[in-house]
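Peer 1: below: sequence and its predicted model.
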Amino acid sequence: MEKKRIVILGAGESGVGAAMLAQKEGFDVFVSDFGTIAGQYKQHLEDLGIRYEEAGHTDGLILNADEVIKSPGIPEKAPVVQALREIGIPIISEIEFASRYTSAKTICITGSNGKTTTTSLVYHILKNAGINVGLAGNIGFSFAAQVATGNFDLFVLEISSFMLDDMYDFRADIAVLLNITPDHLDRYDYKLANYAASKMKITNNQRSVDYFIYCDDDEETLKAMQLTAIKAIKCPFSIQHEVENGAYLDGSQIVFNLQSKDPLTMSISELALQGKHNIYNSMASGIVANVLEIRNDMIRESMGDMKNIEHRLEHVARISGVDYINDSKATNVNSTWYALESVNTDVILIMGGVDKGNDYNMLKDLVKQKVRAIVCLGKNNKRIHEAFEDDVEIIVNTHSAYEAVQVAYHLAKKGNTVLLSPACASFDLFQNYEDRGNQFKVAVKEL
C-alpha cells in the first residue's frame, strides 16, 4: 500500500517538529521552505533522512500531497497556499496534526496579550505540583516533536490566532482566552471581527465537561462570545466586579471561588508578577490550577516565586540612576500600553519596526503623561512621527539597537526609565523579537 504523502510548509521549530512526527507515524514526508533553513533545523532533517527544499517552493513536489501542514507564519495569500486551496488539498496546523497522536490533556492559552506569561505561569504551577507536563506551541519546543519523542500526561500550549486558523478537529480540555485587542489585522482584512472569530476557535469542539476561562472585563471577548456557541463550563475572571465560578478582585485580594474547590484568597502583593495585566494573567492561571485540583498552598507558593519572562518587561540594568527595561515581546500597541501603564517614572520610549496596521490613539494619554522622548527603531517611522508629534517634544530616528540605546542614554535623566516596547514586529531590522531584545541588552551592557 502506498504511503500517504504529507508536505510541510516552513522548516522552523513547528515545521521540523511536524516532520519528525509524520515520519514516525509512517508518512512519506517532504519539507519545503520559501526561505533558507536555519542550520540546526537543516541538520536535524538530514540526520532523520527527511527530504526537503529551501529558497523556493516546487509545485510538482507540493501539489501532490494528501495533506499539508503549514507553519503559522505563512499567510493565506501566499501563492503556494492559494494553489493548494484551489485544488482542494487539506491544509492543517502542526497543533492539529500532533493532537491526533496523543491522549494527553491540553490546556490551550490564547489572547492578544499575556499569552506567554500565562502559559509559563500555568506550566510553572503544574510542574511544581509534580504533574508530568509539557510546554509547547508558540513557546518552547514544537508540540509535534514532543508528541513524537516524549510521553506527557498534559500539555500547556500557547496558541496564536494563526495556529487556530488551521485547526478543525482539535479540542482543548481547558481553553483560556485572555483578551482580544487589535493585532495582526493585516492577516484579517483589517477587520477586528475576523480576528476575534479566529480567537474564538479556541472553544471549537469543546464538550460540556471541558472548561472555557475568559476575561469578563474584555468587551471584544464578550462580544465575540455572543456570536459563538460555547458548550464548555464557563469560568470568568474580573478585576472590576464579583463573578461566580471564577476569580475576581476584592480590594487587594484575589478571590478564586470555583464551585468544585475550597475558595482560595490571595493578596496581589503576594504575586511575583506585578502590574494590572499580571493580575489578569495570575487569575487565569489560578483558575486553571483550581480546575486541575492543585492544592491551594501549592498555587499560592508557585504564584509567589514565578520569575518574569525574557523580553517581557525584563529589567536589564540600572545605570547612573536610569532603569533599562526590555519589552521586545511587545509587538502590538496594546502590549506597549500595558508596559507604559506599569512604569511609574518618566520614560524614554524606544519603539517602531514593522507596523501591522497599528492604531496608536490608545497610547496618546499615557505618552502625554509619561513619555519625555520617543526613540524610533525601524526602517520607516513616519506613522509614529505623525501619531505623536503633538504629544512629545523629541522624536529621534535610529537604525540599530546600539544607536537607539546610545541616543536614549543621552536623553535620559536620573530617575527615568528607558523602555524598549516597540508596538511593532521586528522583521525590518532583526530576525525576530528575541534578536531585537538580545541586541538591546548587549547595547545596554556596553554603556
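Peer 2: Done, it's in. Being a predicted model, the structure only gives us computed values, none of them experimental.

Peer 1: C-alpha only now, for contacts and for neighbours.
Peer 2: Noted.

Peer 1: run through the strands of the stretch 1-150 of the chain in chain order.
Peer 2: 5-9, 28-32, 51-53, 67-70, 91-92, 105-110, 133-137 (DSSP state E, counting those that start in this stretch).

Peer 1: here comes the other one, which I'd like you to weigh against the first:
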Amino acid sequence: MSNLVVLGGGESGVGTAILGQKQGYTVFLSDSSKIKDTYKQTLIHYNIPFEDGGHTEFKILSADIVMKSPGIPDTAPIIQKLLQKTMPVISEIEFTSNHSTSQTIGITGSNGKTTTTMLTHHLLENGGLNVGIGGNIGKSYALQVAESSYTSYVLELSSFQLDGIVKYAPQIAVITNISPDHLDRYEYKYEKYIDAKFRITMNQTEEDYLIYDADNEATANWLSSNTTKARLIPFSIKRTIENGAYLSKDGKSIVINIDEQDLIIDTENISLQGKHNYKNSMAALIIAKILKIDESSVRSSLKTFQGAEHRIERVLNVRGVEYIDDSKATNVNSVFYALDAMKTPTVWIVGGVDKGNDYSEITELVKEKVKAIVCLGVDNKKVIDFFGGVVDKIAEAKSMVDAVNTAQGFARSGETVLLSPACASFDLFKSYEDRGRQFKDAVRELRE
C-alpha cells in the first residue's frame, strides 16, 4: 500500500486526501499553518491522520507520492527537501486525473478563466451533459471524483496547478490570454510564467483541442516557436478566423466556424457585455460547438448566465454614482479590461501586494478614463510614483471604509467608482473575495 502525503489542508488538499483514501493509499495530511475547523472536521469524519502548525519531516519524507497544494511555492523548505530526494511532488489535478476516466476541459489564462469556466459549465449543463466544475473554483476536482459520477469536468487551472502535472492532458484546453502575473513565483521571468500556462497542452494528442486568443501577443509568440500535437482553434475580436471564432466587422455578432459549420450569435443576446467578455464567450461557444450542444440551448443559456462575483460586478448606484466591484482584478491586464469597459469618468481604487506590475500598458486608458486614484495598500509608492504625473488627484487609504469614503468625495453624479486593484490582497485582506465583500459592505453603508 502506497503512502500518500498531502501538503496543505484547504479545499484541494482535503479533497485529495479523501480520494487517496478511497483509492487505497495510506494518507497523511500536513499543513504548516492552522487548518480551518470545517476541514478538520471533514478529516476527522474520514479518519484521515493530519497535523497543522508545522511539518513532521520524517513522515513527509517517507512518502511514496506527495500532493502539494497550489499555494505552496517550490521554494518552501519542505518542498526543497522532497525534490532533493527526487520524490514525485504533484498537483491535485495530476493525482485526480490518474484516478478518473471522465473527460476534462481545462481552462487557464491570466484573466477570464473563472468567467469562461463558469460560462462553459453553464452551457454544457443546460445542454444536457452530466458535467462538474472544479479546479480553482468550487468543490475540489478530487472530492468530486471521490464522491460523484460526472462524465465530464470543466476545470479552472492556475499556473500553480499546471506546474504540478506530469501526464495530465485535457481533451479540450483553453488559454484565455497571457499577461504578466504571479511573476514573484517565477523568478520575475515572464517567459517562465508563459511556459507554465502552456503546460496545459504538453500531453495533448492529435485528438485533443487547444483553444486560444489569437490577439494575445505572448500566446502567438509561444505558438510560433513551439509545437503542440493538439488541434488549434483560435478566436479573435480583431480579424476573421477561418476555423475558430471571431467578432463581425460591425461588432454586432460573434461567428463560430468549426469544420465549416457556422453558429452566429448576436452580441446583444449575450448577458455579459464588453470586449473581454466576448472573448470569454467565444472560448465557451467553441467548446459547446465541439461537444455538439444543441444550438437553441446555447442561445438561451447565453442570455441567462450570471458572471463571476467580484469581476466587474455592479454593486449599487448611490446618489448617481455607480460602484463597481472588480476585486478579482489582481493584475494589470485585468484592470485594462475593466477600465476599457468604463463609460463615465472613473475614480479608481487600486493597490495591494504588487507582483511585479508594469503599469505602462494602461497609462493611456488611465489618462482617458480616470479622474482620481485612491491607493489602498500598505505600500503605495509604486502606484503614486507612476501615476503622479498622469492623474491630478491621488489619495491614500489604509482601510476599505476609508477608501470608499475618499472615493465618494472625488466622485460626482453620473460618474463611477471602480475597485480594480491590479494587486494581490494579502497586505490588508484575507483574499480578493474578502476585499470585494468589504468593498460592497462599505458601499452599502453609504446608502444608509
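Peer 2: All right, it came through fine. What you see is a predicted model; the values in this text were computed from it and never measured.

Peer 1: thinking again about what came up before, ranking the strands of the stretch 1-150 of structure 1 by burial, who's on top?
Peer 2: strand 5-9 (a mean of 25; mean count of other CA atoms under 10 Å).

Peer 1: average offset of it relative to structure 2?
Peer 2: Here strand 5-9 of structure 1, set against structure 2 after superposition, deviates by a mean of 0.8 Å using mean CA distance after the TM-score superposition for structure 1.

Peer 1: now that strand against strand 28-32, angle please.
Peer 2: With axes from the mean of the first three to the mean of the last three CA atoms, to 10 degrees applied, the angle from strand 5-9 of structure 1 to strand 28-32 works out at 20 degrees.

Peer 1: any idea how far strand 5-9 of structure 1 is from the chain center?
Peer 2: Relative to its parent chain, strand 5-9 of structure 1 has a centroid offset of 25 Å by CA atoms, centre = their mean, to the nearest Å.

Peer 1: that strand maps to which residues in structure 2?
Peer 2: Using TM-score structural alignment, strand 5-9 of structure 1 corresponds to residues 3-7 of structure 2.

Peer 1: contact partners of the matching stretch?
Peer 2: With CA atoms under 8 Å, 6 or more residues apart in numbering as the contact definition, stretch 3-7 of structure 2 has outside contacts at 13, 16-17, 20, 25-31, 60, 62-69.

Peer 1: and what of stretch 116-127 of structure 1?
Peer 2: 109, 133-135, 138-139, 156-158, 281-282, 284-286, 288-289, 294, 298-299, 302-303, 306, 308-309.

Peer 1: so that stretch matches what in structure 2?
Peer 2: Taking TM-score structural alignment, stretch 116-127 of structure 1 hits residues 114-125 over in structure 2.

Peer 1: and that stretch against structure 1, how far off on average?
Peer 2: Looks like 0.5 Å for stretch 114-125 of structure 2 (mean CA distance after the TM-score superposition for structure 1).

Peer 1: of the contacts of stretch 116-127 of structure 1, which belong to helices?
Peer 2: Cross-referencing the contacts of stretch 116-127 of structure 1 against helices under DSSP state H gives Asn281, Ser282, Ala284, Ser285, Gly286, Val288, Ala289, Met298, Ile299, Ser302, Met303.

Peer 1: of these, closest to Asp173 of structure 1?
Peer 2: Proximity of these to Asp173 of structure 1 (CA to CA) peaks at Val288, which lies at 10.6 Å.

Peer 1: where do the strands sit along the stretch 151-300 of structure 1?
Peer 2: Ranges of strands in the stretch 151-300 of structure 1, per DSSP E, counting those that start in this stretch, are 154-158, 174-177, 211-215, 233-238, 247-250, 253-256, 264-267.

Peer 1: for Asp326 of structure 2, see how far away Glu445 of structure 2 is.
Peer 2: In this view, Glu445 of structure 2 and Asp326 of structure 2 are 19 Å apart by CA to CA, to the nearest Å.

Peer 1: actually Tyr153 of structure 2, sorry about that
Peer 2: Look at Tyr153 of structure 2 and Asp326 of structure 2: by CA to CA, they are 27 Å apart.
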